[in-house]
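**Student:** what's the 3D shape of this:
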Amino acid sequence: MVKVGIIGGTGYTGSELLRLLSRHPRVTIGAITSRAEAGRNVADLFPSLRGRCDLTFTDPEGEGVFAGCDVVMSATPNGIAMTHAPRLLAEGVRVIDIAADFRIRDIAVWEQWYGMKHACPGLVAEAVYGLPERHRAAIRKARLVANPGCYPTAVQLGFLPLVENGLVDLSSLMASAVSGTSGAGRGAHVPMLFAEAAESVKAYAVGGHRHQPEIAQGLAQMAGQPVEFVFVPHLVPMIRGIHATLYARLKDPSVDVQALYETRYRDEPFVDVLPAGGHPETRTVRGTNLCRIAVHRPKGTDKVVVLSAIDNLTKGASGQAVQNLNLMCGFAETEGLDEIALFP
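**Tutor:** Just a heads-up that it's a prediction; the model follows:
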C-alpha cells in the first residue's frame, strides 16, 4: 500500500481525488489539508463521501502532517504547491502538482501568465510533465510531476499523432474548445452563477488564455520546433466536461488519418479513438479518465478536423493525477480508474 497526502482538499479537484483514491485498492489517504476547514470532517463538507472517507481536514502547516506519506498530491490554486514542494522532496516524498506551478519550462513566461514570482524555479527543470501518452517512462522515475491542465490535455492528445509525425503545417494549428463551469473552480464568481451561465454560450480569454503557453510548449516539444497556435476557449452551461475541436492543414492529403490515430493510441488505456465518422460527447466520458477522439476530413480540402472530449475534473485533472501516481508507484496504470461514464 502507498500512503498519499492531499494538500488542498476542498475544491473540485480535491473532492475528485478523494472520490478516486477512497476506492483505490493500493492507496491509503494519510492526510488531507485545508486552512479554512481545519478540524472539520471531510464527509461533512462532501456528503457523497459518507462511509468512504473518515478523515478530518488538517492545517497544511501543522507539525508532521504528511509524516509517513510516500506521495503528496497538491490540489491547490496556482502558486501554492511551489511553496511546499522543496521541503517535501527534501524529506523524500514524491510530489504531484495538479495546478500549474511546474508545467511551463520558461520561468519568465510562467511569471508573465500567472502574475507572481516563482518560489522555486530550480525545480521546474526537474519536473516531469505528466501526460502519460507522451512521457510515461519519465513519469515512472519522477520525484516531481506537473499534472497537465484540462484544456492542454484535450488539445495535446487530439493533435499528438499529427504533430509528432510531422504531417501538418505547424502554422495552421487552431483549437476551439468548450468547458463546463467546474473548470473555473469552486470559488464564488459572478459569471459562474446559474443565472449568468445557464442558457448561454460565450468565448472568453480570446486574446490569451493561460493554458495557451502550456499547449504551445507541448506541441513544440512534439514537433521539435516552434509552432503557431490559436486557442479560443468557451464557457457552456454544463458542470463537467471539455470538448475541443482542432483544425490543421495536412502536408499530404492522402494520409490515412483514421489509421494513424488508431495505430498511435491502440495500446493507450485511456484514449479511445472512435470509428470513422464518430462524434465524441462529453456525457460519454463524464466521471471517467477517458479521452475520446474522432478524426474527420472535410471534403474537397487539405484540412483535418479532430474532436477530443474529456471530463475536465478526471482526465483533465485528478484522474490523470491518479494515473501518474500509478505509474510512479509501479501499479497497473488503470488501478482505481476503471469507472464507466454515468448515463444519462
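**Student:** hey, let's count contacts and neighbours off CA atoms from now on
**Tutor:** Will do.
**Student:** V145 belongs to a strand, doesn't it?
**Tutor:** Yes: the assignment for V145 by DSSP: H, G, I helix; E, B strand; the rest coil puts it in a strand.
**Student:** That one touches I96, doesn't it?
**Tutor:** Yes: using Cα atoms under 8 Å, V145 and I96 qualify as a contacting pair, with a distance of 4.8 Å.
**Student:** Do a quick rundown of the strands in the stretch 101-250 of the chain.
**Tutor:** Using DSSP state E, counting those that start in this stretch, the strands of the stretch 101-250 of the chain run over 128-129, 144-146, 173-179, 202-203, 229-235, 242-249.
**Student:** can you pull out the helices in this structure?
**Tutor:** 12-21, 42-45, 81-90, 107-114, 132-141, 150-164, 194-197, 212-223, 257-264, 319-329 (DSSP state H).
**Student:** Check which residues of the fourth one are buried.
**Tutor:** Same thing as helix 107-114. For helix 107-114, the buried set under the neighbour-count rule, 16 or more other Cα atoms under 10 Å, comprises 107, 110.
**Student:** Can you pull out the residues in contact with that helix?
**Tutor:** Applying Cα atoms under 8 Å, 6 or more residues apart in numbering, the contact partners of helix 107-114 are 78, 104, 117-118, 121, 210, 213.
**Student:** Okay, angle between that helix and helix 212-223 too, please.
**Tutor:** Angle, helix 107-114 to helix 212-223, by axes from the mean of the first three to the mean of the last three Cα atoms, to 10 degrees: 140 degrees.
**Student:** One more: the last one?
**Tutor:** Going by the same axes, to 10 degrees, helix 319-329 is angled at 50 degrees with respect to helix 212-223.
**Student:** Excluding its own residues, what touches helix 319-329? List them.
**Tutor:** In contact with helix 319-329 (Cα under 8 Å, 6+ apart) are residues 2, 16-17, 20-21, 73, 96, 98, 130-132, 136, 139-142, 145, 147, 288-289, 313-314, 332-337.
**Student:** one more, for comparison:
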Amino acid sequence: MIKAGIIGASGYTGGELLRLLVNHPDVELELATSRSLAGKPVASTHRHLEGFLGLKYENPEPEEIRERCDVVFVAVPHGTAMNYVPQLLDGSTKVVDLSADYRLETSVFEKVYGIKHIDPRNTVYGLVELHPEAAKEDLVANPGCFPTGANLAAAPLAAAGLIDVAVFDSKTGISGAGIAPSETSHYPNLAENIIPYKLTAHRHRAEIFQELNRLDPNLRNISFTPHVIPTVRGILTTAHLFTKEPLSTGDVQALYEEFYRDRPFVRLPGGVPSLAAVRGSNFCDIGFEADKENNRVVVLSAIDNLVKGASGQAVQNMNLMFGMKEIRGLWLPAAAP
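**Tutor:** This is a model prediction of the structure:
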C-alpha cells in the first residue's frame, strides 16, 4: 500500500483529496496536517468523511512527514510550498504540489506572483493529457484549475499549429476561491449574479500561455478573463479560437478525436458540455462548433474545479508516478443531478 500524506488538509482541496484517497484501492492515508487544527478529528471539519476516516490533524515537521509517507500532496497557498518541498524530496518520497510554486519557469513565477523563489528547479507540469512524462518524476506541479479547462479545450488545435488568436472566457464556481469566506463569496453578493474579475491580468494566464506556446511557439496572442458564478463547483470555459484557415465542425471533430484517443478522462459527448455531467468526477467534457465565416472555432470545456481542476488530477498524477493506470481510484461517474 502507498502511504499518503496531505499538507494543508483542512481546505476544499485537502478535503477532496481525502475523499478520493480514502477509497483508493492502493492507498493508505497516513496523515493530514493543519497547524491550527492539530489534534482535532479530520471529520470534524470535513463532515462528509464521518465514518470513513479516523485520522486526526497533525502538525509534524517535514522530516517526519517524509519518513512516514511514500507520497505527499502539498495543498498550501502559493509561496508556501517551496518551503516544504525541498525537505520532502529524498529520492524515495514523491510529491505532488497543488500550489503554483513549481508550475512556471522561475523568472515567470517571480514576475507573476511577486515572490522570490527559494527553490528553483525544473519540474514537469502535471497536466497528464499533455505531459505523460510526469510518470517518471518525483515532483510534479499540479496545474491550476482554469488552465486545465482552457488548455484541454485548445490543445489539439494549438498542436496542429492552427490557432492565430485564442480568447478564453471561464465561469467558475465559488469553491475555487477557497474555504475562507470573502466579500465575493458572501451569499447576497453572489446569488443571482456573475462577477468578472482580473479582466486582463489573472495569474493563470501565464500557465495557459506556457502550455499553448509550448505546443505552438508561434502562438502568442492569448487572452483570458474569469468570472465567478453562483454555483459551488465547476468551470465552464468558452474558448474563441480564431484559426489560420477555415475549418468545419467535422474537421475539428476528427482532430480532437485523434488527439484525445488514448486519454480516458477527456470526453467528447457532442453538443454543449454540462457542469452537471462532470460534477464530482475527474472528467473534462469538450464540445465545439466551427464558424467558417469568421475562421473561428468555439470550443467549450467543462470540469469540476476541485477534481480534474485540482485533487483528482493530483491523484491521476500520483497513479502514474507509482506505475499504475491513471484511472485507478478515479473511474467514477459524476454526481447527477
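**Student:** What TM-score do the two superposed chains give?
**Tutor:** Once superposed, chain against chain, the TM-score is 0.96 (TM-score structural alignment, normalised by the length of structure 2); 335 aligned residues with a Cα RMSD of 1.4 Å.
**Student:** right, so of the strands of the stretch 101-250 of structure 1, which gets closest to I7 of structure 1?
**Tutor:** Evaluated over those, closeness to I7 of structure 1 peaks at strand 144-146, with 14.7 Å, by Cα to Cα.
**Student:** now for the closest one, which elements pack on it?
**Tutor:** For strand 144-146 of structure 1, the packing partners by 3 or more Cα pairs under 8 Å, 6 or more residues apart in numbering; DSSP states H and E come out as strand 94-97, strand 128-129.
**Student:** Could you pull up the residues touching L300 of structure 2?
**Tutor:** Each residue near L300 of structure 2 by Cα under 8 Å, 6+ apart is listed here: 153, 236-239, 272-273, 286-288.
**Student:** same thing but at 6 Å, please
**Tutor:** Counting by Cα atoms under 6 Å, 6 or more residues apart in numbering, L300 of structure 2 touches 237-238, 286-287.
**Student:** Tell me the residues of structure 2 aligned with stretch 323-337 of structure 1.
**Tutor:** Matched against structure 2 by TM-score structural alignment, stretch 323-337 of structure 1 falls on residues 316-330.
**Student:** ok, back up a step: if we take the contacts of helix 107-114 of structure 1, which one ends up nearest to R50 of structure 1?
**Tutor:** Distances from R50 of structure 1 to the contacts of helix 107-114 of structure 1, taken by Cα to Cα, are shortest for N78, at 29.0 Å.
**Student:** Tally up the residues packed near that closest one, please.
**Tutor:** 16 (other Cα atoms under 10 Å).
**Student:** Quick check: the gap between T58 of structure 1 and G64 of structure 1.
**Tutor:** 11 Å (Cα to Cα, to the nearest Å).
**Student:** nope, A195 of structure 1 is what I meant
**Tutor:** To G64 of structure 1, A195 of structure 1 is 44 Å away according to Cα to Cα.
**Student:** Which of the contacts of helix 107-114 of structure 1 ranks first by neighbour count?
**Tutor:** Result: I104 is most packed of those (other Cα under 10 Å), 23 neighbours.
**Student:** Which residues are in contact with that one?
**Tutor:** 110, 214.
**Student:** 8 Å instead, please
**Tutor:** 110, 124, 213-214, 217.
**Student:** Please apply the same query to T123 of structure 2.
**Tutor:** So T123 of structure 2 contacts 102-103, 139-141 (Cα under 8 Å, 6+ apart).
**Student:** Turn those into CSV, including distance to L320 of structure 2.
**Tutor:** Shown next, in CSV, are these (distance: Cα to Cα, whole Å):
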residue, distance to L320 of structure 2
Y102, 19
R103, 18
L139, 12
V140, 11
A141, 14
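**Student:** Now render those residues as a markdown table, adding neighbour count and distance to G312 of structure 2.
**Tutor:** Output for the contacts of T123 of structure 2, formatted as a markdown table (neighbours: other Cα atoms under 10 Å; distance: Cα to Cα, whole Å):
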| residue | neighbour count | distance to G312 of structure 2 |
| --- | --- | --- |
| Y102 | 28 | 18 |
| R103 | 24 | 17 |
| L139 | 28 | 17 |
| V140 | 28 | 14 |
| A141 | 24 | 14 |
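**Student:** Kindly state which residue of structure 1 is aligned to F283 of structure 2.
**Tutor:** Checking TM-score structural alignment: F283 of structure 2 goes with L290.
**Student:** and the gap between that match and I104 of structure 1?
**Tutor:** Distance, L290 of structure 1 to I104 of structure 1, by Cα to Cα: 24 Å.
**Student:** what's the answer for F57 of structure 1, then?
**Tutor:** Taken as Cα to Cα, the span from F57 of structure 1 to I104 of structure 1 is 31 Å.
**Student:** neighbours around G319 of structure 1, how many?
**Tutor:** G319 of structure 1, neighbours per other Cα under 10 Å, totals 26.
**Student:** My error: substitute R23 of structure 1 in the last question.
**Tutor:** When neighbours are counted by other Cα under 10 Å, R23 of structure 1 registers 15.
**Student:** Now the residue lying farthest from the centre of structure 2: closest residue in space, sequence neighbours ignored.
**Tutor:** Centroid-distance maximum for structure 2: E293 at 34.1 Å, with Cα atoms, centre = their mean. Computed as Cα to Cα, 6 or more residues apart in numbering, the closest residue to E293 of structure 2 that is not its neighbour in sequence is P246, at 7.5 Å.
**Student:** Aligned to that neighbour, what sits in structure 1?
**Tutor:** Aligned by TM-score structural alignment, P246 of structure 2 pairs with P253 of structure 1.
**Student:** got it, and A160 of structure 2?
**Tutor:** Using TM-score structural alignment, the equivalent of A160 of structure 2 in structure 1 is N165.
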